[in-house]
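> 3D model of this:
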Amino acid sequence: MEQDFWVFVRENIIGRNAVIRTPFGKRKLTYADYTASGRGLLFIERYMQKVLELYGNTHSEDDATGMITTERLHQAEKTIKRLLNAGEQYKIIEDGTGATGAVHRLQQILGVYIPPAAKDSFQKLLARYFQGKELKPFESFLLQNRPLVFVGPYEHHSNEVSWRECLTEGIEIDLTEEGLLDLDDLETKLSRKEFRHRQKIGALSAASNVSGVVTPVYEVARVLHRHQALAFFDFAAIAPYGEIDVCRDAESYFDGIYFSPHKFLGGPGSTGILIIHQKIYRKDLAPTIGAGGTVEYVSFHEQQYYPEIEIREKPGTPGILQIMRTALVMELKQKLDPERILKREKELIRRALKRFNACNPIEIIGNKDPDKRIAIFSFNIRLGTSYLHPRFVTILLNDLFGIQSRAGCSCAGPYGHRVLHIDEKKSLKFKERLMHGYSGVKPGWARLNFHFLMTDEEFDFIFDAICFVCRYGKYFLSLYRFDIHTGIWFNKGYSPPKVTFGLEEAVRAGEGEREERSLQELFGRYKHEALKIAEALKNDFDEKAIKTTEKDLIPFVYL
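Below is the predicted model of the structure:
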């Protein structure tokens, strides 16, 4: 391919010329939300169409479609494992649509997950059997001997809340003063004498989906193994950008990893991936789901399961196309060159930190060392002793400039408590307000990320827009209504277009991508129009009319 491959991929991003309607007119979409989800790619979708021409179910190899699809599926799984350095001792298991399904399957394999209804039924049966006599000593024994799960300080809910619902005791590792994982605290907690007889499981994020701070995973794995603990890592936030080696050496290997390929370029529509070392799997037990495809023989009264882990953990019809798509997007990352990706990321991080530092009202969350983070940024904009509401910030970026970002706590509540300095007393106040239906007071931040394929022009445009919101955002408060019950901001004089979906639209589809337009011309016009509106609003703005949510929480401004 003569042109630079990065340019080719960038030009194949689906929706790169999409236009959205906002209260201030039409805006070209500028996507800065890859941390939540990747974007589709035309050449991958066209290839998947070709795959569909000879697609068939994989549970038969007696016809062409079954045979070809089965072979392609096997090739896809081999590709995924090869790119993770997962040799024969590692097994691939696909589940759900992302890391959430994958970690849930891991918990089932480890034998620590019990469905809530089953747990409740079991507790009732125990109560009936013991009739209150010996139940409490049994419960005490159970609590003192259940497995320990060591989680990091910046986990996604999927890798923390899910473990809380298991038959495990959670041990959180602290942050250092620099906002990094405290390896000394991990070592100390693993070394406790009272933990010696208990199974130890390490389940930590490889990077924060809030601050982008990176975990030294190989060093962590080494520490965990030194204390006879299993080492599992959630790579959801960093997998689309960094290289992963599950079997680096005899000490820092991983017992398992899980991630969300939908966050990759071309990834939407893929499947959650779990890679495990075969030593953690018990083949003497039934698979996690007994179903078609897992059984070698079934009679009237018994069944025999396949001994191969990758077969017995593939119940029913697998996500065939989803697995193939996953392999393709992982191959794509490799072809884009992880070293080049890393170099571009570091460049964008340094430039972003320089621009953020120039905007005084901005408070960035997390460690600012470019060598200890990826290009994910979460921030708040201070206004005096209060803040612009994070969802108001994202609404203005969308409505005025077409920039796609995200606001909230990014499914990382415990980390949010730490970085926003929310103590137990304040946390209980927040909970009380939320339980009474006031979701608008919920703390959080605005989040975006600077993808390595983002052009310099797009980068500068996004920062110009952020700086504009810092300087002029408060003047737009009068144009929006804040619903304190939901946290949603509504433009007072605007009704958004109806969102449609259905077969009729599918039949009419196929007009193709819109014609490329000059970004310089569009971005310049958006900034000029936003400034013109801001200046007009500034003339009529009454500072005294600003209201704030409760000052003893984290106060947000509104009118």
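> C-alpha only now, for contacts and for neighbours.
Will do.
> give me the neighbour count for Pro137.
Using other C-alpha atoms under 10 Å, the number of residues around Pro137 comes to 10.
> again with the one 4 residues further on
Here the number of neighbours of Phe141 (other C-alpha under 10 Å) works out to 11.
> what residues are up against Phe392?
By C-alpha atoms under 8 Å, 6 or more residues apart in numbering, the contact set of Phe392 is Trp489.
> this one as well, want them side by side:
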Amino acid sequence: MSLPSLDVERIRKDFPVLSRELPGGRPLIYLDSGNSSQKPTQVIEAMRDHLAMHYSNVGRAHHALGAESTEAYEGARDKVAAFVGAPSRDEIVFTKNASEALNLVAYAFGNPMGGDPRFQMGPGDEIVVSEMEHHSNIVPWQFLAQRTGATLRWFGVTDEGRLDLSGLHELVNERTKIVSIAHQSNVLGTVNPVAGVLARAREVGALLMLDASQSVPHHPVDVAALGADFVAFTGHKMVGPSGIGVLWGRGELLSAMPPFLGGGEMIEAVWMDRSTFAPIPHKFEAGTPPIVEAVGLAAAVDYLSAIGMDAVEAHERELTAHALGALGEIPGLRLIGPGDLADRGGTVAFTLEGIHPHDVGQILDDVFGIAVRVGHHCARPLHLRFGIPATTRASFYLYNTTDEIDALVKGLHHVQKVFG
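This next block holds a predicted model:
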């Protein structure tokens, strides 16, 4: 059976920014989609049309515009639910980004408003993350540990950039209340072995959360098949707008959790001394939501669905294979992460011997118009583990080509000559 293929040249025409020239006549080569993806015309126009012709607040205006806006907003929930295989649309909570989704779940633990024993947290209880996490999946759990007296523990990372599972049974134990790890690393590209971690979490009665910000845009993801309890991802990395993220959670868990934010639309009834709350998902969506952003996210889901996530994944796999081979021939280049295609996505991070990543990124941009990310990519503990302050990261998406990777390699050789 042949893998699906993409008509990349046709796809590129959907993204206006890819045809622009940078100052000096340099064509743009965008290799920073792990940071934030570019947006197709279909998403831009859907948002523009809603703002121009249909905009009103949702769930509260009893007129035509209010009905149209509510229908568009709740329709976006339906589309996102179908895209990730959610058993129920009510399990899709819109947030402003993945960070807020992760914080929402962390806030539920040890909250005196919640009485469910699964969310009780205190001294002697443990939280498990990993050394490869984005700060968004570390800091909320640090806050939780500080707030409740629980202990934060973590998986290490192997020299190859894989999750170190050698101590799985000791690390995830009867004291563990939740394990929260990346589905795919934003630096290493590693796709983590969810099944094994989930099996151990189930053995000890712990919950499992996945930060899927780097996986949902690039692979077919079915939350029911994954088996996790919570999954967080964000719109701006999947050809959608910024300002909207998604928390998927098992319905019975979301129903048991206390609200994260208080305000309009998340209530059932309010008295001066108490309130009751709306059912999920609205219990977690206080105030005016990101209406136009939800419309844009729905258009992004439509766009990716029409192309097919199997095809997106296969294309990125080809790009990654090409990149790993080409970068491996550059003397003095150290790859940070897996050197083969097994359980990895289209993100490659590296260092060049004797050259700071900030200098690499600046020359690539100034001379070649190549946009890459430099720094610690909001994953400083991972860089400390590898004994480096920063890396250069190239991340690929459905609109990238092998020619652009070849341009990156040419640019890196030029950087070495400059500093040679």
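> dump the residue contacts of whichever residue in structure 2 pairs up with Leu183 of structure 1.
Under the alignment by TM-score structural alignment, Leu183 of structure 1 pairs with Leu165 in structure 2. Leu165 of structure 2 sits next to 155-156 when contact means C-alpha under 8 Å, 6+ apart.
> how about the secondary structure of Leu165 of structure 2?
At Leu165 of structure 2 the chain is in coil, as set by DSSP: H, G, I helix; E, B strand; the rest coil.
> list the contacts of the aligned partner of Cys411 of structure 1 in structure 2.
When structure 2 is aligned by TM-score structural alignment, Cys411 of structure 1 is paired with Cys378. Contacts were defined as C-alpha under 8 Å, 6+ apart; by that measure Cys378 of structure 2 touches 134-135.
> Cys378 of structure 2 - that's part of a strand, no?
No. Going by three-state DSSP, the assignment for Cys378 of structure 2 is coil, not a strand.
> Gly202 of structure 1 matches what in structure 2?
Aligned partner of Gly202 of structure 1 by TM-score structural alignment: Val179.
> ok, and what's touching whichever strand or helix holds its match?
Applying DSSP states H and E as the criterion places Val179 of structure 2 in strand 176-182. With contact meaning C-alpha under 8 Å, 6+ apart, strand 176-182 of structure 2 is reached by 118-119, 121, 125-130, 132-134, 137, 172, 192, 201, 204-212.
> mean offset of whatever helix or strand comes next after that strand relative to structure 1 (after superposition)
Per DSSP H and E, strand 176-182 of structure 2 leads on to helix 194-204 as the next helix or strand towards the C-terminus. By mean C-alpha distance after the TM-score superposition for structure 1, the fitted helix 194-204 of structure 2 averages 2.2 Å away from its aligned residues in structure 1.
> which bit of structure 1 covers the very next helix or strand once past helix 194-204 of structure 2?
With elements assigned by DSSP H and E, the helix or strand that comes after helix 194-204 of structure 2 is strand 207-211. Here strand 207-211 of structure 2 aligns to structure 1 at residues 230-234, judged by TM-score structural alignment.
> the matching stretch vs structure 2, average distance?
Averaged out, stretch 230-234 of structure 1 is 0.4 Å away (mean C-alpha distance after the TM-score superposition for structure 1).
> which stretches in structure 2 count as helices?
8-13, 41-49, 64-83, 98-108, 139-148, 168-171, 194-204, 223-226, 251-256, 291-307, 309-327, 357-368, 380-385, 402-418 (DSSP state H).
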